[in-house]
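Q: here are the coordinates; sequence isn't available:
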């Protein structure tokens, strides 16, 4: 193994994922919460998709965007967990070079797509609360489809250059990745060339896109809150604000861990490597698990349909 990892090569056929260095003795125990989060994420998001598909009254923009979020969450968590578990359970650390780049592309592509979906959801809430009489005229099905297409194209297009750059770098030092999945900066750091272009592009896209998305969301909710505070009664204010709480919770579970994990992994930090890798896994697994719970608890329509579903099965 050591010879293959130090031999000069310009295009490695495989990379070696170390997993979470230092925690090998507790891999089985770590896999339990990881599996639990993944199971809840898949079941919860699939339930959301099933309920929205079955209930015609939920065929409105808010729930279309929620379905897009559910699909994105399932893809994100599925992109990393199977390989991570194969490391934990079977010590299967090798990953094909092209498979590694594909995993890298999917992780960052779907992360940007998820950010774009949150922007679309914020815009939908803005129109629904600030201009309710025109909501149905503005947020038509063709408009929702176009927004979804833009979100997909934006994520795929912005991430593609960093993946192509990573593919053309010469890797002649080692093929050992100090991570449990093919995170972009962990891979390109193995290149035996100046990777500043790749690093700066990836960081600028991630920060600029996500920070601009967060800014748009903040501006939208500032306008929403102004409209809510101008409502005539306290009950109307509380009821209207209640429709936004689930979105705000979902935004928080995605953006703050995402930014924190990205920055701490890219820059030198006093944080231990195994803690950083654990956090990098959790920030991709925890939001997909929490989102269906948040929307299920806070959205009355989903609660009613879910209760009706279990009641019918019980009878």
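A: That came through fine. Computed from a prediction, not measured in an experiment: that's the story for all the values here. Numbering: from 1, shown residues only.

Q: from here on, contacts and neighbour counts on C-alpha atoms
A: Fine.

Q: Pull out the buried residues from stretch 229-247.
A: Of the residues in stretch 229-247, 237, 240-241, 244, 246-247 count as buried by neighbour count, 16 or more other Cα atoms under 10 Å.

Q: and what of stretch 284-303?
A: Going by 16+ other Cα under 10 Å, stretch 284-303 has these buried residues: 284-296, 298-299, 301-302.

Q: How many residues are close by residue 79?
A: Neighbourhood size, residue 79 [other Cα atoms under 10 Å]: 19.

Q: Only the buried residues of the helix or strand hosting it, if you could.
A: Here residue 79, judged by DSSP states H and E, is contained in helix 61-90. Neighbour counts using 16+ other Cα under 10 Å place 61-81, 83-85, 87-88 of helix 61-90 among the buried residues.

Q: Strands along the stretch 1-150 of the chain, start to end?
A: 14-17, 94-96 (DSSP state E, counting those that start in this stretch).

Q: can you tell me which of the ones you listed comes nearest to residue 280?
A: When the strands of the stretch 1-150 of the chain are compared by Cα to Cα, strand 14-17 sits nearest residue 280, at 14.3 Å.

Q: Below is an additional structure, to be compared with the one above:
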């Protein structure tokens, strides 16, 4: 019994000595987080993580909020709004401090926003364009000027065609970000009496679907002189079909996004005109807005960032932007 008591006293003295060692925290020192500890979960859900621009955006936001001491998780809805709503539900059940949504469907995402509101979790919308009724459900929005991007690409297409030609257009109106691009492009076409729009086909935003539809058009409209795609995936698909048909010299290919795949296609002569998405700038802006919401509960105005028109004359500038050798 005495030996046991002696041993306990020794342990207690050793612990007291350690507690007073110079390397330990003193009263008033900020507590250091242990490994794995965080300020809370930040949920990030995107429509298509495999899209290069959205990958950059999500990864940049994740890195920024993790620097602030939060844990961030990215979920890919793969263009499925029902899946995205389920992902939001999962984030809510995990007690997320903030949910960042790049919506699949500009209308269908409403139920996900309402779930966040009901759970009293702020939701930040990024990249996607929303109607006024949905903007009331989010703490903030970060987007770009997609209409002007489509319009300026359309103007350049009309210029290259000399104001005369036959055009096919791929749209994806369920996502307002793509709808605005298509609307801008169509407005530019309407300003040229000599340009005939052969067909506007809605519902395409993937490479395979764009390639298949372009192949159909090349059979249906052998005299088509220009084809427009609403995003980078469409641009790559259109370019592949036109290249395969041996018509790169006969058909003008244009799109909006100007990601690295587009710039490579332009270098190869398979893409003629694009509008480069300021994705790095939007990613940084979205990350800053996320941190602002976490710190203040508020968010500044939507920046509506501007695209940059790119033709073969601007190739070197955007090869450097995307780090293409």
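A: Yep, that arrived. Not measured: the values here are computed from a predicted model.

Q: Fetch the TM-score of the aligned pair.
A: TM-score for the superposed chains, counting by TM-score structural alignment, normalised by the length of structure 1: 0.28, backed by 118 aligned residues with a Cα RMSD of 4.3 Å.

Q: re earlier: next one: the helix holding residue 79 of structure 1 to chain centre, how far?
A: Here helix 61-90 of structure 1 shows a centroid-to-chain-centroid distance of 8 Å under the convention Cα atoms, centre = their mean, to the nearest Å.

Q: Which secondary structure elements does that helix sit against?
A: Taking 3 or more Cα pairs under 8 Å, 6 or more residues apart in numbering; DSSP states H and E as contact, the helices and strands that helix 61-90 of structure 1 lies on are helix 27-54, helix 97-130, helix 141-168, helix 273-298.

Q: Now do the shortest one: distance to the chain's middle.
A: So the one you mean is helix 273-298 of structure 1. Averaging C-alpha positions (Cα atoms, centre = their mean) puts helix 273-298 of structure 1 9 Å from its chain's average.

Q: and the helix or strand just after it with helix 61-90, angle?
A: Moving toward the C-terminus from helix 273-298 of structure 1, the next helix or strand (DSSP H and E) is helix 300-314. Angle, helix 300-314 of structure 1 to helix 61-90, by axes from the mean of the first three to the mean of the last three Cα atoms, to 10 degrees: 60 degrees.

Q: quick one, helix 300-314 of structure 1 and helix 273-298 angle?
A: Between the axes of helix 300-314 of structure 1 and helix 273-298, defined by the same axes, to 10 degrees, the angle is 80 degrees.

Q: Which elements pack onto helix 300-314 of structure 1?
A: helix 27-54, helix 273-298.

Q: Let me see the contact set for the most centrally placed residue in structure 1.
A: With distances taken as Cα atoms, centre = their mean, residue 111 lies nearest the centre of structure 1, 4.1 Å away. Contact analysis of residue 111 of structure 1 by Cα atoms under 8 Å, 6 or more residues apart in numbering lists 76, 155.

Q: go again using 7 Å as the cut-off
A: Contact partners of residue 111 of structure 1, counting by Cα atoms under 7 Å, 6 or more residues apart in numbering, are absent.

Q: Please name the nearest non-neighbouring residue to residue 57 of structure 2.
A: Closest residue in space to residue 57 of structure 2, ignoring its immediate chain neighbours: residue 283 at 4.3 Å, by Cα to Cα, 6 or more residues apart in numbering.

Q: same check, this time on residue 163 of structure 1
A: By the measure of Cα to Cα, 6+ apart, the closest residue to residue 163 of structure 1 outside its immediate chain neighbours is residue 105, 6.2 Å from it.

Q: you'd agree residue 197 of structure 2 is up against residue 158?
A: No. Residue 197 of structure 2 is beyond contact range of residue 158, at 11.7 Å (criterion: Cα atoms under 7 Å).

Q: Looking at the two, which one has more neighbours?
A: residue 158 (22 against 17).

Q: Helices of the stretch 151-300 of structure 2, start to end?
A: 176-190, 207-220, 232-244, 260-267, 279-296 (DSSP state H, counting those that start in this stretch).

Q: how far off helix 207-220 does the third one point, in degrees?
A: In other words, helix 232-244 of structure 2. Put simply, helix 232-244 of structure 2 runs at 40 degrees to helix 207-220, going by the same axes, to 10 degrees.

Q: Can you give me the buried ones in helix 232-244 of structure 2?
A: By 16+ other Cα under 10 Å, the buried positions in helix 232-244 of structure 2 come out as 232-243.
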